[in-house]
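Engineer: Make a model of this:
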Amino acid sequence: MTQDFATFATNLAFDDLPEDMIKLLRRSFLDTLGVAAIGSQTEMSHIARRGALALFGAGTAGGSRVLMDGRSLSPAGAAMAGAFMIDSIDAHDGTTPNKGHAGSAIFPALLAVADSLRQNGRQITGQDFAIWLALAYEISYRAGQVQHATCPDYHTSGAWTAVGVAAVVARMIGCDAEQIRHAAGIGEYHGPRSQMMRCIDFPTMLRDGVGWGAPSGVTAAYLAREGFTGAPALTCDSKEAAPFWDDLGIRWLTLEHTHYKLYPCCRWAHSSIDGAQKLMTDNALHHSDIAKIEIRTFHYATRLAGYEPKTLDEFSYSIAFPVAAMIARGKIGPDELTPETLNDANILRISRATTLIDDDDMTARSIEKRWAAVTLETLDGRRFEGPPMTPRGDVDQPASDQEISEKFHLFADSILGGIRANRLENLCNHFDLLDAPEFAEFLDLILSAPTT
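Structural biologist: Here you go, the predicted model:
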């Protein structure tokens, strides 16, 4: 028999987790910390931390250190600052059917609450944290699928991660199943129903809504513990939601739908980036050879215009410019997330020569995949047509452990230093085996400010 989400959230034990789920959580931990490290240096992250420090002082819940910062706020404030930090670099894990991301809200929220509990004397082990992560991912994924199936607007990840964060933080702070139901309802009701396509069409620091989804979920849990009511959460407890929950505990959507990004920009551009890279390599082309680019892709992706991005936000939600960067430089990493790159004449020339084609067939197929096909035309008239592709990093084209490790070090080493980065990687790779003192050391490494 299956169980409702509140019973599942109350009773899940470490031994209930599939081994593949534990492996996924280890990968997501490492991947997310790398993104947090480079994200800690962005203007968006600095602004969010200044705002959080101005407004979210520690209260009776106890202090929580801000991710990669070390300064103390309330759990909600630390969750907000950490979520904006991760979201400022569009390279964190995601789920294609939900058109969004869970880890960018879950990790900062759960780390903030765990730190507050630990500073209040709670002994937390790696097994405890693995249970909480697994619950938050799975509940968020399922709530998100319900929302996309039942709501006319395309809402950001903050809308449905608020539900998962609320339910799991409620468990963390000792709520029973009924209080967990109310926490999910409060998180769903007060979570940010922000419209994602607004930020696609007008890219700003609003991003994917997790900067408010994470603290909304944290706040909801503490309210529910005090007796605030909010059930039912329609994404969890309604008649329309039931089909999305009837195999809970038997099937893990997190295992089926979690992908990892190999480039720090919107996932919708990745198949085009991969396609362009393959054509350049297979045909020994140089960027100076390229005269024109055509990209056939699904409708939402064609709204990632960004031919001449002026900010990191515009870069993150563009397609022509990242593809041109791959053609011109053969890579998209930290060096491409700079003001100098936005003014690179070689990249701008190619970006301006790009045509996006809204392809009805690819739009119809781009539900659980993101399809694109790239054609390159050279100055001497040659034409190279690539096949339709989906991005690497999906479950059927997984990023290897080595690729996740290399990405982490590419993002983290220059910020954290090699010794700290290596120690974090080692601990991520077996965090679920850490006892309470070892997990406390792990938290210290994650939450303290960079010293390089």
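
Engineer: Could you use CA atoms for every contact and neighbour count after this?
Structural biologist: Will do.

Engineer: What about residue 386, how many residues nearby?
Structural biologist: A total of 17 residues lie near residue 386 under the criterion other CA atoms under 10 Å.

Engineer: Might one say that it is in contact with residue 372?
Structural biologist: No: between residue 386 and residue 372 there is no contact under CA atoms under 8 Å: 9.3 Å.

Engineer: one more, for comparison:
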Amino acid sequence: MQQVVDFIHDLKFEALPERVVWQAVACLFDLTGVAVAGHTTRLGKIMERFVCEQFPGEVPLLFSARTASACGAALFGGMLIDSVDAHDGQVLTKGHVGVAILPALLAAAHGRELDGREFLTTLVMGYEIATRAGIALHATAADYHTSGAWNGIGVAAVVARLHKLDRQQTQEALGAAEFYGPRSQMMRCIDHPTMVKDGSGWGALAGISSALLAGAGFTGAPAVTLAAAEVAPIWNDLGQRWYILEQYFKAYPVCRWAQPAVEAVRQLRPRLGADLGQIREIHIHTFHEGTRLHTVQPGTTEQAQYSLPFSVAAALMDDTIRPQAIAETEQGLYHPARQSLSARVICHEEARYNALFPAERWAHARIILNNGEELVSEPAIARGNPENPLVQAELEDKFDTLTQGLLPDDIGRRLKQRVRELPAMDAGALSEYIALLSTSVTGSSRTQA
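Structural biologist: Take a look at the predicted model:
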């Protein structure tokens, strides 16, 4: 446990490999694009109003003109990013890290003077602690819990570092964050998709609250997922194995479990031509958890994001999945062609793919045409993993797509330019960059119909 606490407080920018620094920059950039897009959701609007009423304060909210307390800002940011399922993740945690870490980092940094190097170092540290906490909790708990159950531990570590808690207070913060982290049932959200999503907003709230309480003398230790003997191997390589390098970036704003199937049908799309009416049935063979994304004709964006059939239908129509496809509009998820194609998808559980999950997620597709012809894809995985990464141009295109029409014309351009300057930013420049992250979204497209 002492090794973990020392890592939280003693990690220096100079100890970070160059690849780790630039991966942190990429994670930050990707998360900001998703946060902007979150303002198009009803969930985002509800949470913005909620935290301003119930958690008043002076901390700016992500891409909003409004403010809340540090706890409110962390809760809002986690829920906002989680509202559009396009943020980074890690396969062994079966969940998401940055969605909670970034909002809490921004909230904890408010009113404190730090430069770009310290900002990035703290971000990396949060990823390393939270990822290991997620792996450890999955290894020791019988339930399949949401990301909020463990990413709050990384949040507590971030706040403990920036608020300069002592070693004992940090242990208390980590223990309280683990204890209060929402052990919410992930498969309940998969089977019945609603705005509860992946629990990350509440994980962020639990983490930042626990650290603030620990600073006031609240006790909460021990954190068993950090200190128990059976999980020691997960923590022994802190500062040697960099889990931030093992994050994936999503190509599409839908559940990662659906994305291998998306790539499988995209293989077959050139053979279909423009006439999708010739499709009689779409058979998807994938791992068990993917088949649980079973909503056929979604009525909300949450259902669309957690629907493998709808994701496949959207990809067949557009050869991609744009944020507009999951919007609650007539041209989005209510489009008759998307709904019709989605109804033709039949999912099959494949034992060989089950054996590879969660480290690997696979699917293949069989499309049967009205004339009886059968088209079969090769097995496919999602794009954006460390072994098949999205290149910089793809990440920038994703950012542009997510933020189109939502930011003042020059802000998106400045965000893209300035993010790569973070390692060289002094405190003043970092403050200006963080201020860009509270630029209010614009345009009538802010909230879905």
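
Engineer: And the TM-score between them?
Structural biologist: In this superposition the chains share a TM-score of 0.96, using TM-score structural alignment, normalised by the length of the second structure; 441 aligned residues with a CA RMSD of 1.4 Å.

Engineer: anything in contact with each of residue 386 and residue 372 of the first structure?
Structural biologist: Counting by CA atoms under 8 Å, 6 or more residues apart in numbering, the contacts common to residue 386 of the first structure and residue 372 are residue 275.

Engineer: in the stretch 1-150 of the second structure, which spans are strands?
Structural biologist: Ranges of strands in the stretch 1-150 of the second structure, per DSSP state E, counting those that start in this stretch, are 59-60, 67-68.

Engineer: nearest to residue 274 of the second structure, of the ones you listed?
Structural biologist: Shortest distance between residue 274 of the second structure and the strands of the stretch 1-150 of the second structure, using CA to CA, is found for strand 59-60: 47.0 Å.

Engineer: That closest one vs the first structure, average offset?
Structural biologist: Compared with the first structure after fitting, strand 59-60 of the second structure has a mean deviation of 0.8 Å; criterion: mean CA distance after the TM-score superposition for the first structure.

Engineer: ditto for stretch 130-140 of the second structure
Structural biologist: Stretch 130-140 of the second structure versus its aligned partner: 0.4 Å mean (mean CA distance after the TM-score superposition for the first structure).

Engineer: Over which residues of the first structure does that stretch lie when aligned?
Structural biologist: Under TM-score structural alignment, stretch 130-140 of the second structure corresponds to residues 140-150 of the first structure.

Engineer: Name the residues that touch that stretch?
Structural biologist: 95, 97-98, 102, 154-155, 157, 159-165, 235-236, 240-241, 244-245, 253-254.

Engineer: can you check stretch 12-27 of the second structure too?
Structural biologist: For stretch 12-27 of the second structure, the surrounding residues in contact (CA under 8 Å, 6+ apart) are 88, 98, 117-118, 120-121, 123-124, 242, 244-245, 419-420, 422-423.

Engineer: Now the equivalent of residue 187 of the first structure over in the second structure: closest residue in space that isn't a chain neighbour?
Structural biologist: With TM-score structural alignment as the criterion, residue 187 of the first structure lines up with residue 177 in the second structure. Using CA to CA, 6 or more residues apart in numbering and skipping the chain neighbours, the partner closest in space to residue 177 of the second structure is residue 207 (4.9 Å).

Engineer: Aligned counterpart of that neighbour in the first structure, please.
Structural biologist: So, by TM-score structural alignment, residue 207 of the second structure is matched to residue 217.

Engineer: To what extent is that match buried, counted in neighbours?
Structural biologist: 37.

Engineer: Look up how far residue 185 of the first structure lies from it.
Structural biologist: Distance of residue 217 of the first structure to residue 185 of the first structure, computed by CA to CA, to the nearest Å: 10 Å.

Engineer: The strands of the stretch 1-150 of the second structure into TSV, with extra columns for mean neighbour count and distance to residue 367 of the second structure?
Structural biologist: Conversion of the strands of the stretch 1-150 of the second structure to TSV gives the following (neighbours: other CA atoms under 10 Å; distance: least, CA to CA, whole Å):
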stretch	mean neighbour count	distance to residue 367 of the second structure
strand 59-60	22	49
strand 67-68	22	50
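
Engineer: mind checking which of those strands is nearest residue 432 of the second structure?
Structural biologist: strand 59-60 (13.0 Å).
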